[in-house]
Structures are given as structure tokens and as C-alpha cells.
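Trainee: can you look at this prediction? I've put the sequence above it.
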Amino acid sequence: MINNIWILIGKKLSGEATAEELLELEELLQQGATDQYPIDMLEEIWKAEHQPKTINKLEDKWSAFESKLDAADTIVVEEPAPAENAETAKPKQGIIRFLKIISVVVAACFALVFVLINKKSVTNNNKPNEIVAPQNGISKIQLPDGTRVWLNAGSKLVYAADYGTEQRNVSLLGEALFDVVKDAQHPFIVTTPTISIKVLGTKFNVRAYNSDRTSETSLIRGRIELTVLKTPEKKIILNADDKVTINNEPLPGAREAVLTPQSGIKEETPLMALSRIHLAKKDTLPSEALWIENKLAFDAEDFESLAKKLERRYSVTISFQNEELKKLRFTGRFQKESIGKALKALQATTYFHYKTDNNQILVY
């Protein structure tokens, strides 16, 4: 079939194919041969390089063409015999041009495929790595340098494909605990929507959910340099057991004023607050990082912030009937309790009511 189709293509391009031969060629091409024999491309190149001429001795021409095909099959290259006259030389020159055109087209196709494959490979190699924790679970990963990271529910960590070669930069949306391998030549940098943290080797917890009113960094050991992205000229140095809380809502340089209904006195909320982590004697980690042990720990935390943690842990939505309820503060630990038992435990310490409608909870 291969030799036959090339003969038919050659006859079509030279304009000497009969109606039966054209019909046979069309049937072969419809059987899938167009993928291997790009007839349209060959025809365009043929028209550019060779104009069909009237050949009187067709038998001599195709005899020479079949000889060329036989020579190609046996990988033997021979010089064509000197033409006896101009009429027999012209068909041979046309066939040689045709074979050259085929070889150029095949080579171009291979080159194009090679370029596309290599381009795709380079693109995939440069694609950043992205890890997303499940909505109701915790993910633990190890970065190429050995740094360990725990991701809380719904959190996302992104780092470049060449992480560790020249720099150790990661982006975080959500909450994560980092246990960073020390490398003085390559500082470890965590960037969130609100803060940037630079470390050499340490262990710390970062909470930076978009839906939260505040962001928080708790340092368990080591030393870190923290920059608030709203005020990049100011840098904060944290030592072990330090915690900094960033207010995500106010504009740079401003302080938020809150009007309390009872007194009418304006209460200012600072852009950031420095405090200490909460570590109980019976715990191996501070309460800010106990989530990696599947514990929900809170110390003197307001109801609004606690509600966000309950929402992520139990996949519910909690709303408040009035603003005052958001300011109620709680201290405790939850591990295996259901959302109903957790709310009843909170209700036993402070006066409030709640009602549920599927996954919707209203506190009033």
C-alpha cells in the first residue's frame, strides 16, 4: 500500500493520474492515510517548486520513479543515469524534487513535535506546587529541604518548583504549623495576605484565613522577623513564646473605634497586639497549635473568633443576633465533642441561646 499510495500521490501532483487512480487515492486517504501523508502540504510545496509539464513518455518516467522507491526501501543511493534526451531527464528531475520535498516535510514535522514536547516539559517543570488541606481534615507534608508543615482545614500552601535552590519562599492562605530546617544561607519566608515572616530555623504557627477578623503568629521556639504588609517599613522581632495578633480590617496608620452601647465610650482596637502563647502543663504544644492533634483549644477567646474555628471544624455556619454576644469570652478544649455538645458546654459557662437549622446555627 505504501508504494502504491506514493505513486498515486506523485501522479496527482504531476497532473497525470487517471480518473480511476484519483478515485483509488481518495479511498486510501479516507481510510486514515491523511495522518501519515499530508497531501495538501505536499501539493502546495509542489506547486511552488515545480510546474507540471506534458510528458510524452510516461512509461519511462514511472519506471524511473519506481526505481527510486526501490532504492529508498533498500537504503541504497545511486546517481541517476545520464539522460539520453531532454524528455527523459525532465521526469527524473521532477521525481527527485518530489522525494526531496517529502523528506523536508517529514523532517519539519519531527522538529515541530520535538519542540512542542520540550516546551510542554519545561512548562510543567516550572509549575508551582500547591497543597490544599481538606475542609474537615489536616494535611502534613515535608518540603524538599526537610521542613515539616501541618495544614489546618481548608488551608492552602504554595511553593515554587525550584524551592530550596536559591530561596525558600512559600505562600499560605489559612493556618499552618511550620517546623523549619535551619539554613543560614537560605532564609525561610512565609507570605500571607496580611503578613510576611522571615526565619532561619524555628517552629511557629500562623493563622491567616481570609474570613477571619485577625491574623495571628505564635512562636514556639527560635526567633522570627515579622512584617505587616500594610506597613512594610515596620518590622517586629518575635522570640520564643511570643504571639502577635494583627487586625486585618483597619487601614494603614489608623486605629479602629468601637462604640459600646452601654457607656457610649469609644474603645480603640490596635492594628496589632503582642502577647504570650498559652501552654498548659499537660500539653506538649501551646493551645494555638493543638489543632494538629485534632484538638480545638481556646483561652479567653471572644465568641466571634471562636465561632470561626467551630465553623471550620464542624462545617457549619454560625450567625449572631446581636453584636454583644460576639464579645463573650471562653476558655476550654474540644476534641471528640459534636457541635451540639460543644455549644452546650459553652452555654453552661455563659448565658446565651442557640437554635439550629441543618448546618445553620443562630446564637441569640
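Mentor: The structure has been received and is ready for your questions.

Trainee: CA atoms for contacts and neighbours, from now on please.
Mentor: Fine.

Trainee: wait, is Lys355 part of a helix?
Mentor: No. According to DSSP: H, G, I helix; E, B strand; the rest coil, Lys355 belongs to no helix; its state is strand.

Trainee: give the buried residues for the longest helix seen in the chain.
Mentor: Determined from DSSP state H, the single longest helix within the chain is helix 86-125. Residues 88-89, 91-92, 94-95, 98-99, 101-102, 105 are the ones in helix 86-125 that count as buried (16 or more other Cα atoms under 10 Å).

Trainee: structure B:
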Amino acid sequence: MNEDIILKYLQGKADAQECLEVETWAQDSPEHQKTLEQLYYTLFIADRADARDRIDTESALRKLKGEIKKKEKESSYKRSFTRFYRMVGMAAAFIAGAVFAGGVAYGLLSDRFADYTVSTSAGQRAQATLPDGSKVWLNASTSLVYKNSLWSTKREVDLSGEAYFEVAKNKYLPFIVSSKKINTRVLGTKFNVRARAEEHRVVTTLLQGSVQMESPIAPEGRILKPGQSMTIDTHTYQAELVEYSSPNDILTWIDGRLRFNRNTLSSITSLMEKLYDVKFVYEDSSLRNEQFTGDFSTDSTPDAILEVLSLTNHFGFYRKGDVIHLTKQ
């Protein structure tokens, strides 16, 4: 591995191709990753004052050079690190700390290889920008996980909950949303994925571009067109395709709106539990299938929404703390 590129990478000066080279090399074996981490510690541990006071820099650098030489001999990558040694020697004049302090190494670079998680709790929504510039909006009670270090070679996120994506175009590197063994694969598009932990389904709605839905029984995938929504059962992996005349209605949660069009009371209260961090108890299970239509702001309280819906005289309700009981009229 070219040591000049490694140094640029560690200093944050490498371009996309150089980042790809270093990250591919580091992921090739645990030894390479450990070597990269040690180089990082040696070059940048100076920022830690406590390490600066305790460590013999020259001794640590000599030890590190020996470790690198040993690893290079054992590795299939047998390129010389002579120029790197020269750079490390020059850097030593500015480095006041190094890798090994009482046998303990600081896990600074390891953060680059760790999982990144963006999450929301009940009643919250959030927006985030991913490393490639793609944007994602998270609905309430949602978690999104990805590996920052692999982003230049693999654009993949794990989703639990509901999120809307606007994916940066990259025809060479697909963007994959993974949920319950079901993948939504895209190159650049706008779409919404719903994969709630308590629901035995994954629902993908496409607004722009194209996506490919993949499951264990259909690994070749099925292509969606704008305005289409596909629901895949996570038990049987059977798929159902639906055409929407107004697919943007799926995204009302982003704009702070709750719109129901003949939705069952069960689906409405399930959504309200996520938004308002409350619990609903049905004292008559037949109420679950009652259907309602309405348009509300997410700033409305759950009591205000229920007051309007209950004007149909189909049900009543009363509240005990965070638990709302629904009764048959």
C-alpha cells in the first residue's frame, strides 16, 4: 500500500479514489486495519496532553516501525515503507505522544470503522445527511444504521421504522436499504420505506426514479415505477403491488400532517402511539376495524384528534396518564 496515500487519508486530504484504495486495503485483513489504526495513533495522539506527558516518542516510533516491518513481511503486500519511515521521522519532531502507553492504545481511528446510528424516539422526527450527500428523513421511533468507513465502496443502511430518502446519484455504486432481509436497491431516486418492528411487512413507495425490491425468495428483485408501492410480507415474502394516484400523501408526516383516507382506527392509533408516546387500549376489539377520514396537524394533541374522530359516535375514550382507553358507544 502506498504510504503517501495512507498519510493523506489519515490527514483527511485524500480524494475519493485514494480513500477507496486505503479502505479496501484496510478491510482486506485485520492486520491491515490494525496497522492503519496504529499509524493514526502515532501521527495524531499528540492532541492528548496526558499521553504527551507520559510517552517516550522516539521509543514508541521505533516500536511501531518494527511492528510495521513485521506485518509487511507476513502480509501479501510487500511494498517498502521506506518513504513512510522518513515521513514519520520528520513528523516525530512535532509529535509529543505515540501509540503504546502502558500497553493501552487509544481507539481513535476505530471510530471510522464503527457503526453510525441515527435514531428518533416516540414523538420525534429527524433529518440527516449521509456521507455521499444523500438525505434521509426519519419518522418517529425509527433507527438507521450504517458504516461510515465503507461508504466509498458500499452505500448500505439498515432501517427499522420509517424513513424517506433522497439518494445522491451514483451509477457505479447502488444505494441499498436493508430491512428484515428485504433490500431496496437504487441508484438515485426519492422513495419512502416503512419497516416497523411490530409490523410483519416492509412497504416501499416510490416517488421518483426507480427502485428494485429484493427478498429471499426473489433475489433477482422486482422493479417499481414512480407512483407504485410494494408491500412484502416478512413471514412469507409474498409481495403486493399498489398504484397510487397521489404518492406524495405517503410523506405527510414529513410536513407535520396526519391524513387519513378510510384508514382503520387500529392503524390510526398505531401511528399516534409513535408520534405522541401514548398507549391505546381497546375495550371493544370491534373498534379496530372502524374506518375514518381526516386531516390533522401533528401539533394537535391526541385528545384533540380523538375528539374529532369520536364525533361519528362510533366510539368514546377516556385517559389515564399516558394510556388512552377506547370504548364502544
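Mentor: Looks like it came in fine. On a predicted model such as this, the values are computed, not experimentally measured, just so you know.

Trainee: overlay the chains and give the TM-score.
Mentor: The TM-score (TM-score structural alignment, normalised by the length of the second structure) is 0.64; 232 aligned residues with a Cα RMSD of 2.6 Å.

Trainee: returning to that earlier point: can you tell me which of the buried residues of helix 86-125 of the first structure lies closest to Gln142 of the first structure?
Mentor: When the buried residues of helix 86-125 of the first structure are compared for distance to Gln142 of the first structure (Cα to Cα), Val105 wins out at 48.9 Å.

Trainee: could you list every residue that touches the closest one?
Mentor: Leu42 (Cα atoms under 8 Å, 6 or more residues apart in numbering).

Trainee: what do you get for Phe165 of the second structure?
Mentor: Phe165 of the second structure touches 134-137, 189-192, counting by Cα under 8 Å, 6+ apart.

Trainee: counterpart of it over in the first structure?
Mentor: Correspondence of Phe165 of the second structure to the first structure, assessed by TM-score structural alignment: Phe178.

Trainee: who does the helix or strand that comes right after the longest helix of the first structure touch, helix- and strand-wise?
Mentor: Later in the chain than helix 86-125 of the first structure, the nearest helix or strand by DSSP states H and E is strand 129-132. Here strand 129-132 of the first structure touches strand 156-159, going by 3 or more Cα pairs under 8 Å, 6 or more residues apart in numbering; DSSP states H and E.

Trainee: now with 10 Å, please.
Mentor: Helices and strands touching strand 129-132 of the first structure, by 3 or more Cα pairs under 10 Å, 6 or more residues apart in numbering; DSSP states H and E, are strand 139-142, strand 156-159, strand 168-179.

Trainee: matching residues in the second structure for the helix or strand following the first one?
Mentor: Per DSSP H and E, strand 139-142 of the first structure leads on to strand 148-151 as the next helix or strand towards the C-terminus. The alignment of strand 148-151 of the first structure onto the second structure (TM-score structural alignment) spans residues 135-138.

Trainee: just stretch 48-63 of the first structure next, same as before
Mentor: Using TM-score structural alignment, stretch 48-63 of the first structure pairs with nothing in the second structure.

Trainee: Ser300 of the second structure: neighbour count?
Mentor: 13 (other Cα atoms under 10 Å).

Trainee: what residue in the first structure is paired with it?
Mentor: Under TM-score structural alignment, Ser300 of the second structure pairs with Glu337 in the first structure.

Trainee: hang on, that match in a helix?
Mentor: No. Per three-state DSSP, Glu337 of the first structure lies outside any helix segment and is coil.

Trainee: contact partners for it?
Mentor: 343, 345 (Cα atoms under 10 Å, 6 or more residues apart in numbering).

Trainee: same question for Leu275 of the second structure.
Mentor: 121-125, 139-141, 253, 269, 298-299, 301-302.

Trainee: give me the buried subset of those.
Mentor: 121-125, 139-141, 253, 269, 298, 302.

Trainee: need those residues in a markdown table (columns: distance to Asn263 of the second structure and secondary structure).
Mentor: Shown next, in a markdown table, are those (distance: Cα to Cα, whole Å; DSSP: H, G, I helix; E, B strand; the rest coil):
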| residue | distance to Asn263 of the second structure | secondary structure |
| --- | --- | --- |
| Ser121 | 24 | coil |
| Ala122 | 21 | coil |
| Gly123 | 20 | coil |
| Gln124 | 22 | coil |
| Arg125 | 22 | coil |
| Asn139 | 19 | coil |
| Ala140 | 19 | coil |
| Ser141 | 21 | coil |
| Trp253 | 15 | coil |
| Thr269 | 10 | helix |
| Thr298 | 17 | coil |
| Pro302 | 16 | helix |
